[in-house]
Every structure is written in C-alpha cells, then in structure tokens.
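Following is a predicted model, sequence given first.
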Amino acid sequence: MSRLFYTLIFYLGLPLIVLRLLYRAWKAPAYAKRWSERFGFFTGPSDSQKSIWVHTVSVGESIAAAPLVRKLMEACPDHRIVVTTMTPTGSEQVKKLYGDSMFHVYAPYDLPGSVSRFLNKIQPELAIFMETELWPNTVAACHKRNIPTLLTNARLSERSARGYQRISSLSRNMLTKLSFIAAQTEDDARRFTELGFPKARMKVTGTLKYDIAVSQELRTEGQSLRVQWLSGRPEHARIFIAASTHKGEDEQVIEAFQSVRDSLPDTLLILVPRHPERFNPVYEQLSGGGLQVSRRSTNDPVTPETDVLLGDTMGELMRMFAASDIAFVGGSLVEHGGHNPLEPAALGLPTIMGPHVFNFAEVVQTMEQAGALATVHTAAGLARQTAYLLADREACLEVGKAATEVMDRNRGALDQQLMLSMALLDK
C-alpha cells in the first residue's frame, strides 16, 4: 500500500471517524470537546521559543513518558516541551502530571493538512513518539522538514508486527524515515529490523517503565488512605486492588473476590475500570449484585460494611496501589494484551495477571522468573492466588520484595533515552 492510497482511505473514512467520536462522546462526554485540535486548528504558543514534541497516546504512555519529559525539561530549559495525546483520559493525565508548565493539545489526525497545521504552530526541533505510536503522514512530514524523530521506549508485539507486515510497503517506507529507535527488548528490535528498519539506527535501551519514581509523598498519601479505608476493621484486614479492568473481566474479579471473602471476610476490594465510560455500568453491576459499594468520585465513606471501593477517578491509581496489599492488573484475563504490571511493582506489591499479556510479554516473563508475579487463567485461579497471598503475610512480603528488586535491577533506560534525545537534538 502506498502512502497516497493510505491517505485517500483515511479521507474517505473521516465520516466513520466522526461517527466513532460521537459514539464515544455518548459514553464519555469529554470526547465531544476540542475536535478542532484533532485537525490541527488550535491557538499555538504566542512566542517563538524552540520546542520538543513528545507524543503519547493515553494514560499509560503519558505516565511512562513522564520521567523522560521531566529530564528533558531540566536538560533543555530553553525549549518548550509540547506533549500530545489522543484520548481525553490521556489529556487529563498530562494536566495532572505537569499543570500549567506544559503546552498540551491533542495530536492531529494523520492527514497531510492536519499534520502541517500542527507542525507550523509548534515548530518542533525534535519529535519523540512513545512505544508504537507511528503514523505514516506524520513521520513523512517531519522527515520532509528535517525534524529528527525518535521512537522511544519502542515495543512491537508479534501481533502488531504481523499487522505491519501485511502493509509492508507502507510500514517500511515509514520506518526508514525515522531517525532512531530506542527499543525496549532484543525481540522488539528484531521485529523492527525484520520490517526493514536499519540496525545501525537502533539501540536496545530497556523500558522507561522500570524508571518509575515513587515519591515518599505518594507513599504517605497511600498509607493515609489505607488507614482511612480500613478503619473499624480487624487489624488483619487486607486490601486487594484490581486495576485497569475491561468488560468481561469485572465479572471474573467479582467472582474471585466473593470466593476470597469466604475465608477472609474483612478483605476490601478496590476495583478500577480502565475506561471512564465504564464507571457507571460497573457501579450498577456491583450494586445490582448485592455488594455494598462506595464510589471514590463522590467521596462515599468506606465503612466496615463496604465490600468494594469503586476507583472511578482519574490520576489516583498509584495512590490506590500504595494503599493496597496485592494487585491484579487487568486487560489480561480477556484478550487485550494486559496493562503495566510495573506500576504496582514500583510500590513493592505482589502482582497477579491473566494469560493475555502480549503488550508486556518481556516484562511479565522477567517478573515471573523473579517470583514477583503470578499468572492465573480463571476466576478460580485468581481467587486461590489472592487468598494465598492475603492469608500468608510473610509470603506476601517476600513476593513484594522480589518486585522491588526487579525494578532496581532493570533501571537505566531513562538515562540512555535522554542521551539519544539530546544527540538527535544537537544534530
């Protein structure tokens, strides 16, 4: 497929894209706002300060990029950092991470006019794309303007590689226009080279996700929440968090939790759905099933009678991890590829995931081999592993210690990726 044909298909598909936005806005009203930004229409910076563009997709990538963004802010005080996202939740996360210190807009759709308007307004001297966020027209426009491009923290699953292979002429043309790739693993690097990217412009740096910095303030806030939420319960009461769950997964978590409560009746479940549009349906599912539910968004009190705290807010997941004893990371009991297990690991939490972890296969394997993560395949398996860890405090602490050691052993990608960014900026 040629880029011209790809662009034509994109233009013809615009009505469907708009309909999809309307559908998503029906579920999550934030999708109805700021449409003009997606087409490159926005008020750009009022001065001519040089800029570095960092593109993330949503919440996970925004959090992963945060250490690099902060390092860039320190190393390049004469540059404006522009961070873009594709989703309202990602946008909200960027605002919470940086406040007014960051210029933020939605990334433009991958159409020549939209991309051109965007680049004209921010005038980047370097474009950094996180993980697998690549768009043919965007990469081509940067290449034409001699803007260096870095695909950093890059990962490419076998499934994604097969998808790129099906449009090999388009993907090869796009990849070869990138200036450099900082791959997470040797397997990721191999897949990129098999698609045609030159080995000479690639380096395996590891993943930024191991460089998660957890402040003492966050730990203290988490412990304060824990004391508040367990008030009135016996001293042995524990908190089990199920994070970033998807449709079809909540039911399995609830089933597992109810089984755990047969032997550990004072356990509190924190359930955090992945997407905001699911907050209300999950609440109705929980309360309709006879469970006593408190909503975090409305500051409902968590009493000894509360079964489930619904984490229906944005930007608080790490605090909730810090308040918990063990974590299940979602998107893994259903075929979504799993979400980031290193976030709970950074807080020393034993972690459980389902079998569908292709988005984090290397990380999961590393954690599993170190005894920091357990894989389960069913709700019954989740119940058994959860009950075991909650009942055996010593085993729980041992697994949590292994998680901390995994994080410590694998740090270092941040410094390498910063050096690559600075080298490209100086070219």
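Received it, and whenever you're ready, just let me know what you need.

contacts and neighbour counts: CA atoms only from here.
Noted.

Contacts only, for Asn137.
Arg3, Thr7, Asp110, Leu111, Pro112, Val115 (CA atoms under 8 Å, 6 or more residues apart in numbering).

mind redoing it with 10 Å?
Applying CA atoms under 10 Å, 6 or more residues apart in numbering to Asn137 gives the contacts 3-4, 6-7, 109-116, 143, 174.

next up, a second structure to put side by side with the first:
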Amino acid sequence: MSSPAVTPALTRGLKAYRGLTRLLAPAVPLLLNRRLKRGKEDADRLNERLGAPARPRPPGPLVWLHAASVGESLSVLPLIDRLLDARPDIALMVTTGTVTSARLLEGRLPARAFHQFVPVDTPQAVTGFLDHWKPDAALLVESELWPNLITLTAARHIPLALINARMSASSVRSWRWWTAAARALTGSFNLVLAQDETAATRLKLLGATGTKAVGNLKVDAPPPPASDDLLRELNGLLSGRPTWVAASTHPGEERIIADAHHQLKRALPDLLTVIVPRHPERGAEVAQLLADMKLTAARRSQGDMVTPETDIYLADTLGELGGFFRLLTIVFMGGSLVRVGGHNPIEPSLLGAALLTGPHVFNFLEIFRAFEERKACETVQDAASLAAAVGRLMSDGQLAGARVTAAAETAGSLTGALDKTLEALVPLLDHALPPRKTDNAVEGGAHAHA
C-alpha cells in the first residue's frame, strides 16, 4: 500500500527557490538557445521546454512518467508496456530532458504512449505544462527532485511516485544542508520504490515515506536491439582483427582508452579499438583528440570505412550499441574512469560480454558489487591496467569464457524489479484513475477526461 503524501508547505528554502526561478524565467529562452547551438535542444520543440506544448492532450486518463535521459528512458520501456497492458484505458506521456533520449524513444514507444520534453523548472513553465496535460498520476524515475516540478504537481493533489529511486551518499550530504526542503520534497511522494536497501534507507533519512526496496529496473530492461542488416554490416567492418569496444564513454575517458590502445599495439599491431561515445554529438571532438594522439580514426557517422590502417572505429551514432555488444566479447563500460557513476552492465552481460569497468560506479554500486563477488567483471584504474586487462582477455580464451559465463549468470540472478514495481504501482494508479472499464466499454471508446 502507498502512503498518503502531504501537500508540501513551502519551506523558506523552497520559497526562495521558487521566487528566484520566477525572476530568472525571462532569461530561460536565452539559455535554451545557447543549448540549441550546442545540439542539446530540439529547435522545433523548444516551446515544450517552456510549458507551451503544441500537441493536444489525449482523451481519457493520462499517466505522466518522467525519465531524465537515455539510461532512465530505456529502463522504463518494459514498465510502460506492462502499465498499458494493465490499464487499457490510459494514455502514457513520457518526458525527458535530452535530445538523445527523445530520438531513442521516438521509434520505441508503443501505441498509446508518446514523448514530450520536460519543462524547465520555473513556476511559469511547470504551471503551463500541468495546465495543458492535467495528468492523473505522475511517476518520476531515479533521482529527479526538481522542486517546482514536484511541489506544483503535489499542490494539485496529483498522486506522485518515485520509481527506481536512487540516492548517492554525496547527494544525501548535499541535501542535509537543506533538510527541511528535502523532507518537503521527498514527503510529497505517495510511493517511493528504491533500487536497493541502501537507497531506501537514505531516502527515508531525507523524509520519504511509503519507501520500499524492489530492485533496479535497469536489470530487467531488455538488451539494446540490433537488426540483421546492422549485424551483417558491422561484422564485415570488424572481422579479421582483434577488436574490443569501449562503450558509453565520457570526456576524459577517450584519452585513457587511446593510451591503452597505444600500449596494446606493441603486442597486437593489427588491433582495432571501437569507441562508442555516450553522446554521439561529441564525435568531432573525440576524432580531433584521436588525431592529436597520432591515431587513425574512422567515424561511423561520416560513413568512413575501416581499413587495415584504422586504429579506432569511432561509432558516433545513436542506437547501435546492441550490434557491437553482440559481435565483440571484450567490453569496457564507460562513465567509470571519470566520476560519472558508470553505466548499466546488465545489457552487455546478457549478450555475451567479458566486462571491464573503472572504479567510479556509484550509480550501479550494488550491481557491480554482485559482479565483482562472482568474478563477472574486472575493475581497472588507468590506461596501463586497462591495456593489461584487455590483453589478458585477448590472449586467454578460457579466462574470457569464464568471465562471459559469470556475467550472464550474475545478470540473470538480479532480475525481478519489474514485477515488484508493477505490483506496487497498480494499486496507486487504480486509486488515482477512474475505475477500470469492462472489455466492452473499453472497445466502445476512451473515458472522457473531466
């Protein structure tokens, strides 16, 4: 059962935040235009960020699900399918804040689900968003604690759930400077479903009620897709050479990976390294870095061919990681040699990967602990240890095979969050939404929204 949330009384800190963001709102279009020039906004949909969407509200009950970016969006796709199956009378709106996540969702959302950009966190934009969409329930993913978004939604008595919730130790320390605000925000949720017991405990310390640990939805997310055409094309480009992939890399990591490539080439002169940046728009930047390091790179986004002289295949494209995971055994997961917090190791594990990671995996701490305990992953610290680890896996097929088996078994043992999340959400939605219609009534048309 979910707990009744308390409509938050604005603390002094939250009042100051609301007043400041109201005053700064006229400057938001300038900020969005700067982001647009860097490829971080969609020119045709800037009004959505200002709380003025062009798309009409669908008739009937509407559930709003907000996921910050790519990883969160992919993790909730199975949940979206299950929610729509459980409630055939609803529509589901998914909001995100990045262009990359919008593009990924464009072709992967099912019927009765659609994407919008989340409004910036000013009172004007959030109020416009809520006035237009009038959601019947709101589900926020992971750690999206935007003060105006939460307090203005709760003030309308719209049931709120925080799902797949996580809270790092550093975030807890930061919120302790704003204890009253943290309690008001986390106390606005009727239901909080945490990724693990550690996150649940931290959220309770901040004031969350109705909190339980149900597991991580990213564990239950399906592996990224890859068409037969893509697999044939990549196999033709990559076959015949010792090859490994560095996936979802971030600024600061490509230099380390390039250094590791230089070191590996002493023993493996025909080595090919594949780098897949987390954000494809960084392709030109990464290509310049590689050129400065005297490495020959082929950019996939530019249609460059892999030749015998190619050192690095730079896959600066969107939605093709599933192909590389299926074809290449040795996978380094990025966001972990710099303090990003790591990325989901489950996806490559289910596709036959021998995993490597850096030390900074606080976004997936419990999962990586399970992997390390079962020898399903190796942690590297720098270019030298990365090169040594890749070299060992390339030269020792037995070691690589054992790592692949351990990773697949570990990933399989961690599932179950999707069922538990759905089980907890259905009562909340049944209470928030109009009664379910009979099959005949559903066939006759959608419920008209009051």
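Now that the structure is in, tell me what you want to look at. None of these values were measured; they are calculated from a predicted model.

picking up where we left off before, may I see the contacts of Asn137 of structure 1 arranged in a markdown table, with secondary structure, neighbour count and distance to Leu151 of structure 1 as well?
Below are the contacts of Asn137 of structure 1 laid out as a markdown table (DSSP: H, G, I helix; E, B strand; the rest coil; neighbours: other CA atoms under 10 Å; distance: CA to CA, whole Å):
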| residue | secondary structure | neighbour count | distance to Leu151 of structure 1 |
| --- | --- | --- | --- |
| Arg3 | helix | 16 | 20 |
| Leu4 | helix | 11 | 23 |
| Tyr6 | helix | 16 | 21 |
| Thr7 | helix | 16 | 22 |
| Tyr109 | coil | 20 | 18 |
| Asp110 | coil | 20 | 17 |
| Leu111 | coil | 20 | 20 |
| Pro112 | helix | 17 | 20 |
| Gly113 | helix | 13 | 23 |
| Ser114 | helix | 20 | 21 |
| Val115 | helix | 22 | 18 |
| Ser116 | helix | 18 | 20 |
| His143 | helix | 17 | 13 |
| Met174 | helix | 21 | 12 |
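
Mind picking the one among the residues you listed that's closest to Arg393 of structure 1?
Nearest to Arg393 of structure 1 among the contacts of Asn137 of structure 1, counting by CA to CA, is Tyr109 at 50.0 Å.

and the gap between the closest one and Trp135 of structure 1?
Remark: distance between Tyr109 of structure 1 and Trp135 of structure 1 (CA to CA, to the nearest Å) = 9 Å.

In which helix or strand does the most centrally placed residue in structure 1 reside?
The residue lying closest to the centre of structure 1 (CA atoms, centre = their mean) is Gly60, at 1.3 Å. Per DSSP states H and E: Gly60 of structure 1 is located in helix 59-75.

so after that helix, what's the next helix or strand?
strand 79-85.

That next one aligns to what range in structure 2?
The alignment of strand 79-85 of structure 1 onto structure 2 (TM-score structural alignment) spans residues 90-96.

next one: the matching stretch to chain centre, how far?
Stretch 90-96 of structure 2 has its C-alpha centroid displaced from the chain centroid by 16 Å (CA atoms, centre = their mean, to the nearest Å).

Ok, stretch 96-116 of structure 2 next?
On CA atoms, centre = their mean, the centre of stretch 96-116 of structure 2 falls 12 Å from the chain's centre.

Check which residues of the match of strand 79-85 of structure 1 are buried.
Ile90, Ala91, Leu92, Met93, Val94, Thr95, Thr96 (16 or more other CA atoms under 10 Å).

In a markdown table: those, plus distance to Val426 of structure 2.
A markdown table is the format used below for the buried residues of stretch 90-96 of structure 2 (distance: CA to CA, whole Å):
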| residue | distance to Val426 of structure 2 |
| --- | --- |
| Ile90 | 13 |
| Ala91 | 15 |
| Leu92 | 14 |
| Met93 | 17 |
| Val94 | 18 |
| Thr95 | 20 |
| Thr96 | 23 |
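
Doesn't Leu309 of structure 1 belong to a strand?
Yes. Counting by DSSP: H, G, I helix; E, B strand; the rest coil, Leu309 of structure 1 is located in a strand.

All the helices of the stretch 301-450 of structure 2, in order from the start?
Assigned by DSSP state H, counting those that start in this stretch, the stretch 301-450 of structure 2 shows helices spanning 321-327, 346-349, 365-373, 383-395, 397-413, 417-432, 439-444.

How about the stretch 101-250 of structure 1?
Going by DSSP H, counting those that start in this stretch, the stretch 101-250 of structure 1 shows helices at 112-122, 136-144, 158-166, 168-176, 186-194, 216-229, 250-263.

among those helices, which is nearest Leu309 of structure 1?
Closest approach to Leu309 of structure 1 among the helices of the stretch 101-250 of structure 1 is made by helix 216-229 (8.9 Å; CA to CA).

Centre of the chain to that closest one, how far?
With CA atoms, centre = their mean, you get 23 Å for helix 216-229 of structure 1.

same deal with stretch 200-207 of structure 2?
Distance of stretch 200-207 of structure 2 from its chain centroid, counting by CA atoms, centre = their mean, is 22 Å.

ok, now stretch 382-395 of structure 2?
Distance, stretch centre to chain centre, for stretch 382-395 of structure 2: 28 Å (CA atoms, centre = their mean).

next one: stretch 145-153 of structure 1
Chain-centre distance of stretch 145-153 of structure 1: 21 Å, with CA atoms, centre = their mean.

Then stretch 155-170 of structure 1?
21 Å.

ends of that stretch, how far apart?
Span of stretch 155-170 of structure 1 from end to end, CA to CA: 19 Å.

Mind listing what's buried along it?
Within stretch 155-170 of structure 1, the residues that count as buried by 16+ other CA under 10 Å are Arg155, Leu156, Ser157, Ala161, Tyr164, Ser168, Leu170.

so where is that stretch in structure 2?
Alignment of stretch 155-170 of structure 1 against structure 2: residues 166-181, by TM-score structural alignment.

Measure how far stretch 142-159 of structure 2 is from the centre of its chain, please.
That offset, for stretch 142-159 of structure 2, works out to 20 Å (CA atoms, centre = their mean).

Between the two ends of stretch 145-160 of structure 2, how far is it?
The stretch stretch 145-160 of structure 2 measures 12 Å between its terminal residues, going by CA to CA.

same check, this time on stretch 127-140 of structure 2
17 Å.

and that stretch, which stretch of structure 1?
With TM-score structural alignment as the criterion, stretch 127-140 of structure 2 aligns to 116-129.

what's the answer for stretch 342-351 of structure 2, then?
Taking TM-score structural alignment, stretch 342-351 of structure 2 hits residues 338-347 over in structure 1.

Go ahead and report the secondary structure state at Ala298 of structure 2.
Applying three-state DSSP: Ala298 of structure 2 is strand.
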